[in-house]
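> Sequence and predicted structure, then a few things I'm wondering about:
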Amino acid sequence: MSGRAPCYGAPMPSIKQFQVTFDCAEPERVARFWCEVLGYVVSPPKGFATWDEFDRTRPPEDQGSWFACNDPSGVGPRLFFQRVPEGKVVKNRVHLDVRVGTGLVGAERLAVLEAECTRLVALGAVRVELLADDYDACIVMQDIEGNEFCLD
């Protein structure tokens, strides 16, 4: 027995909110990139008006170590960015799918994905590859620190 609780059986409380955390070298820079990608806004830490105000309460070596942004509509998850000492060395085990072509197929879907890809490359993203067949397509990309995501 692994000691892990099963995903079935006795009812558990339902989780309604979660945040996605990015390990990165430059939290504010990566957060601002994702704000542009998703239309999110910077969200200051609880109890502070700004991240600068928060940083002034931290030791110098911790300043700039965290940043966050939220979906202004309150629908999407909060994104949290934390500085880590190591760089990214392997493929992500989890990635975001940025849903820009929902409901579209064929050439129409591909045109929307390509237009969004062009916009994101101008922000510093990197296009990795197009995965497509006659019906479906997605574009694998990397953010400004190499984290993979898909335009879907």
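Happy to help now that I have it.

> Please make it C-alpha for all contacts and neighbour counts, starting now.
Fine.

> Which other helices and strands does the host helix or strand of L79 contact?
Secondary structure from DSSP states H and E places L79 in strand 78-83. The helices and strands touching strand 78-83, judged by 3 or more CA pairs under 8 Å, 6 or more residues apart in numbering; DSSP states H and E, are strand 19-24, helix 27-38, strand 66-70.

> I'd like the ones you listed as CSV, with distance to C150 and mean neighbour count appended.
Listed next are the helices and strands packed on strand 78-83 as CSV, based on distance: least, CA to CA, whole Å; neighbours: other CA atoms under 10 Å:
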stretch, distance to C150, mean neighbour count
strand 19-24, 16, 16
helix 27-38, 12, 19
strand 66-70, 20, 24
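
> In CSV, list the ones you listed along with distance to V94.
Putting the helices and strands packed on strand 78-83 into CSV (distance: least, CA to CA, whole Å) gives the following:
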stretch, distance to V94
strand 19-24, 10
helix 27-38, 16
strand 66-70, 19
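
> For D97, find the nearest of these.
helix 27-38 (11.0 Å; CA to CA).

> What is the distance between the closest one and the centre of its chain?
Distance, stretch centre to chain centre, for helix 27-38: 8 Å (CA atoms, centre = their mean, to the nearest Å).

> one more structure, for comparison:
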Amino acid sequence: MSSIRQFQVTFDCAQPERVARFWCEVLGYVAVSPPEGFATWDDYNLSLLPAERDSWFACTDPSGAGPRLYFQRVPEGKVAKNRVHLDVRVGTGLVGDERLATLQAECARLTELGAAHVRTLLADDENESCITMQDIEGNEFCLD
């Protein structure tokens, strides 16, 4: 029998701390503490060579239930649709108009944080409504 493995979700991005703090707001996560020996992230970054500063950031679920999110700076920008994306489960157990209203309210909250609404897929005979969005650097995610 195989064992269950813990994992983290890694985001390639231009501004790791900015994107991480956005996702903290989306998911209720918290930023990880700065590396051992440093009181703040600013202290840590100042200890690095200029080219290495602000190259990564991470956040975690304070309850310990969700995966760690890791954000790493990459030189290239986003050029294509994500092959993997997060579904933020804000409408679980809700159906019809109640579900759509909940998704739309969360969409409005996240838009104020800098996310972009891409499209709303309305319920049909097989699926409930969901909303496709982009984070502050254009990475797609869904409100489900």
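Nice, thanks for sending it over. Everything numeric in this text was worked out from a predicted model, so none of it was measured.

> out of the helices and strands packed on strand 78-83 of the first structure, nearest to K88 of the first structure?
Closest of these to K88 of the first structure is strand 19-24, at 7.9 Å (criterion: CA to CA).

> Which residues outside the closest one are in contact with it?
The contact list for strand 19-24 of the first structure (CA atoms under 8 Å, 6 or more residues apart in numbering) reads V30, P77, R78, L79, F80, F81, Q82, R83, V84, G87, K88, E145.

> which of the residues you listed are buried?
Those of the contacts of strand 19-24 of the first structure that meet the buried threshold are V30, R78, L79, F80, F81, Q82, R83, E145, by 16 or more other CA atoms under 10 Å.

> Against G114 of the second structure, how distant is D61 of the second structure?
21 Å (CA to CA, to the nearest Å).

> Equivalent analysis for L121 of the second structure, please.
According to CA to CA, L121 of the second structure stands 21 Å off from G114 of the second structure.

> swap in R99 of the second structure?
Separation of R99 of the second structure from G114 of the second structure (CA to CA): 23 Å.

> Neighbour count for those two, which is higher?
Between R99 of the second structure and G114, counting by other CA atoms under 10 Å, R99 is the more crowded of the two (20 against 13).

> Show me what the helix ranked longest in the first structure is packed up against.
Looking across the first structure with DSSP state H, the single longest helix is helix 106-122. Under the contact criterion of 3+ CA pairs under 8 Å, 6+ apart, helix 106-122 of the first structure touches strand 126-132, strand 137-142, strand 148-151.

> Save the ones you listed as TSV, and put in distance to D97 of the first structure and mean neighbour count too.
As requested, these are exported to TSV (distance: least, CA to CA, whole Å; neighbours: other CA under 10 Å):
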stretch	distance to D97 of the first structure	mean neighbour count
strand 126-132	13	15
strand 137-142	9	20
strand 148-151	5	21
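
> Select, out of the ones you listed, the one closest to S14 of the first structure.
strand 148-151 (27.2 Å).

> which bit of the second structure covers stretch 79-92 of the first structure?
Using TM-score structural alignment, stretch 79-92 of the first structure corresponds to residues 69-82 of the second structure.

> Give me the residues contacting the matching stretch.
Defining contact as CA under 8 Å, 6+ apart, one finds that stretch 69-82 of the second structure is touched by 8-17, 19-20, 54-60, 137-140.

> change it to 7 Å
8-16, 20, 55-60, 139-140 (CA atoms under 7 Å, 6 or more residues apart in numbering).

> and what of stretch 61-69 of the first structure?
27-28, 31, 35, 40-44, 55, 78-83.
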